[in-house]
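Asks: I would like to see how this sequence folds:
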Amino acid sequence: MAGATRPERRRRSDGETRRAAILDAALEIFSTRGLHGASVDEIAERAGLSKTNLLYYFASKEELYVAVLRRVLDIWLDPLEALDAEAEPADAVRRYIRAKLALSRDAPQASRLFCLEIVQGAPLLRAELEGPLRSLVEAKAAVIGGWIARGRIAPVDPHHLIFSIWAITQHYADFAIQVDAITGRGLQDPDFFARTVASTEALILAGLGLRQTDA
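Replies: Below you'll find the predicted structure:
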């Protein structure tokens, strides 16, 4: 089959750019207004497109919302994919914690939108949670279970370890206003970010019977 012509590649590139712009705008709007509070007109305006153009790429607001949520899941679960059975447990856990906190710092809207969907019962994301998410968590729980079986970490419940890391790291995105109100600081402050990483590592590693080491 002959390769795509230059105009075809250009059209495809333009389409991908517009699609990304729509998803970025939708994340911003959905994360503050939710599905029902957001409007297609507002998202289109934020993306710099007409409503008709937006609906060419996404047939409905609900379809766009699900696409944004799937993109969020890909972003937030990518660090978990990297949890390697052959890695040193302390190094692997520390990398995972740092990556999750970096996402809370750099993509807080993604975390807040995901949290909003879960609090509402995940009506449009249930299949994703029970399918790809569950499969990934089970696979990584098996990695943690292998570390336990080989005596490399203390015997903990692998699922609850993952949940605990999620709860701590995503708190700094979902409750950023509360963190700032109490401390006057947030993860955008490099010193506060470093202290948050160190504190979270110390808590989790101590529970696993592992020693905290320098970054």
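Asks: C-alpha from now on. contacts and neighbour counts both.
Replies: OK.
Asks: give the helix, strand or coil label for the closest residue to Ile148 other than its chain neighbours.
Replies: For Ile148, ignoring the flanking residues on the chain, the nearest one in space by Cα to Cα, 6 or more residues apart in numbering is Pro155 at 5.6 Å. The local conformation at Pro155, judged by DSSP: H, G, I helix; E, B strand; the rest coil, is coil.
Asks: next, Gly151: secondary structure please.
Replies: Reduced to three states by three-state DSSP, Gly151 is coil.
Asks: any idea which helix or strand carries the residue nearest in space to the middle of the chain?
Replies: Centroid-nearest residue in the chain: Trp76, 2.1 Å away (criterion: Cα atoms, centre = their mean). Trp76 is located in helix 61-81, with elements delineated by DSSP states H and E.
Asks: this one as well, want them side by side:
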Amino acid sequence: MAIARAAKTQRRTRIQEEKQEVILEAALEVFSSRGFLGATIDQIAEVAGMSKPNLLYYFRTKEAMHRALMDRLLTNWLEPLRAFDAVGDPAEEIRGYLRRKLEMARDFPRESRLFANEILQGAPNIEDVLKGPLKTLVDEKAEVIRSWIAAGKLRDCDPRHLIFSIWATTQHYADFDVQVRAVLGSGSPCDNRFEEAAVFLEELFLGSLVPKTP
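Replies: Below you'll find the model as predicted:
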């Protein structure tokens, strides 16, 4: 009997996790297109294909769903920056960071728009993260870049503005993908836009930052 109860409990937990994932997937779709202020629980429930009371059993508020998505997003979104290795070759580290950010823009465009919407609305739900863990991480990696500059491996630059510039240029391909594809036109190989962007951005950043070998 104890084994049967344990199996039932495990099965219920797995089902609950699956339901939560369905809800978060629906919430991501709604938040990324409508923003936090424009989204409603009714809209999320409709996309999730469940009743509002059923949804509220798993997430009691719209804020709870949004924060769960933002926590997951920030964990994944900042992983490439955390991987910035002080003992690595600066050119390879920057090239790898650019590539990973573009891959995320390609593979997770809704998450990028979710973050952009949050920032445009004044970051009411993640201001503590921006001023706390995010700032700490950027400051830490800025010191890594300064160490490369001091060693003569990179030209002098403002490390934090370098990081901002990488964010801006890579996430553009997620947040403004409709514009990018429209401007490239139907006659161009749009499927290659992320690889073309990677090649261009590598030359843009590395060409200006890495000293030329005599």
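Asks: need the TM-score between these chains.
Replies: The TM-score (TM-score structural alignment, normalised by the length of the second structure) is 0.89; 206 aligned residues with a Cα RMSD of 1.9 Å.
Asks: still on that earlier bit, mean distance, the helix holding Trp76 of the first structure to its aligned residues in the second structure?
Replies: Averaged over the aligned pairs, helix 61-81 of the first structure sits 1.5 Å from the second structure after superposition, using mean Cα distance after the TM-score superposition for the first structure.
Asks: that helix packs against which elements?
Replies: helix 6-37, helix 89-106, helix 108-119, helix 134-149 (3 or more Cα pairs under 8 Å, 6 or more residues apart in numbering; DSSP states H and E).
Asks: want to throw those into JSON lines with distance to Glu45 of the first structure and mean neighbour count?
Replies: Listed next are those as JSON lines, based on distance: least, Cα to Cα, whole Å; neighbours: other Cα atoms under 10 Å:
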{"stretch": "helix 6-37", "distance to Glu45 of the first structure": "9", "mean neighbour count": "16"}
{"stretch": "helix 89-106", "distance to Glu45 of the first structure": "24", "mean neighbour count": "20"}
{"stretch": "helix 108-119", "distance to Glu45 of the first structure": "19", "mean neighbour count": "20"}
{"stretch": "helix 134-149", "distance to Glu45 of the first structure": "36", "mean neighbour count": "17"}
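Asks: which one of those lies nearest to Asp191 of the first structure?
Replies: Nearest of these to Asp191 of the first structure, taken as Cα to Cα: helix 89-106 at 12.7 Å.
Asks: check contacts around Phe59 of the second structure.
Replies: Met65 (Cα atoms under 8 Å, 6 or more residues apart in numbering).
Asks: after alignment, which residue of the first structure pairs with it?
Replies: Aligning on TM-score structural alignment places Phe59 of the second structure opposite Phe58 in the first structure.
Asks: the residue nearest to the centre of the first structure contacts Leu103, doesn't it?
Replies: Yes: the criterion here is Cα atoms under 8 Å, and Trp76 of the first structure meets it with Leu103 at 7.3 Å.
Asks: next, Asp85 of the second structure: secondary structure please.
Replies: Using three-state DSSP, the structure places Asp85 of the second structure in coil.
Asks: how close does it get to Gln171 of the second structure?
Replies: Asp85 of the second structure sits 22 Å away from Gln171 of the second structure when distances are taken as Cα to Cα, to the nearest Å.
Asks: neighbour count: the two, which is higher?
Replies: Between Asp85 of the second structure and Gln171, Gln171 has the larger neighbour count (other Cα atoms under 10 Å), namely 22 against 15.
Asks: returning to that earlier point: tell me which of the helices and strands packed on helix 61-81 of the first structure sits nearest to Arg185 of the first structure.
Replies: Nearest to Arg185 of the first structure among these is helix 89-106; the distance by Cα to Cα comes to 12.0 Å.
Asks: now do the closest one and helix 61-81, the angle between them.
Replies: 150 degrees (axes from the mean of the first three to the mean of the last three Cα atoms, to 10 degrees).
Asks: quick one: average offset of helix 89-106 of the first structure versus the second structure, please.
Replies: Helix 89-106 of the first structure, aligned to the second structure and superposed, deviates on average by 0.8 Å (mean Cα distance after the TM-score superposition for the first structure).
Asks: show me what that helix is packed against.
Replies: Helix 89-106 of the first structure sits against helix 61-81, helix 158-174, helix 190-207, with contacts defined as 3+ Cα pairs under 8 Å, 6+ apart.
Asks: now the ones you listed in a markdown table, with distance to Thr32 of the first structure?
Replies: Listed next are those as a markdown table, based on distance: least, Cα to Cα, whole Å:
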| stretch | distance to Thr32 of the first structure |
| --- | --- |
| helix 61-81 | 13 |
| helix 158-174 | 12 |
| helix 190-207 | 24 |
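Asks: redo the helices and strands packed on helix 61-81 of the first structure as CSV? Include distance to Ala127 of the first structure.
Replies: Formatted as CSV, these follow (distance: least, Cα to Cα, whole Å):
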stretch, distance to Ala127 of the first structure
helix 6-37, 18
helix 89-106, 23
helix 108-119, 12
helix 134-149, 10
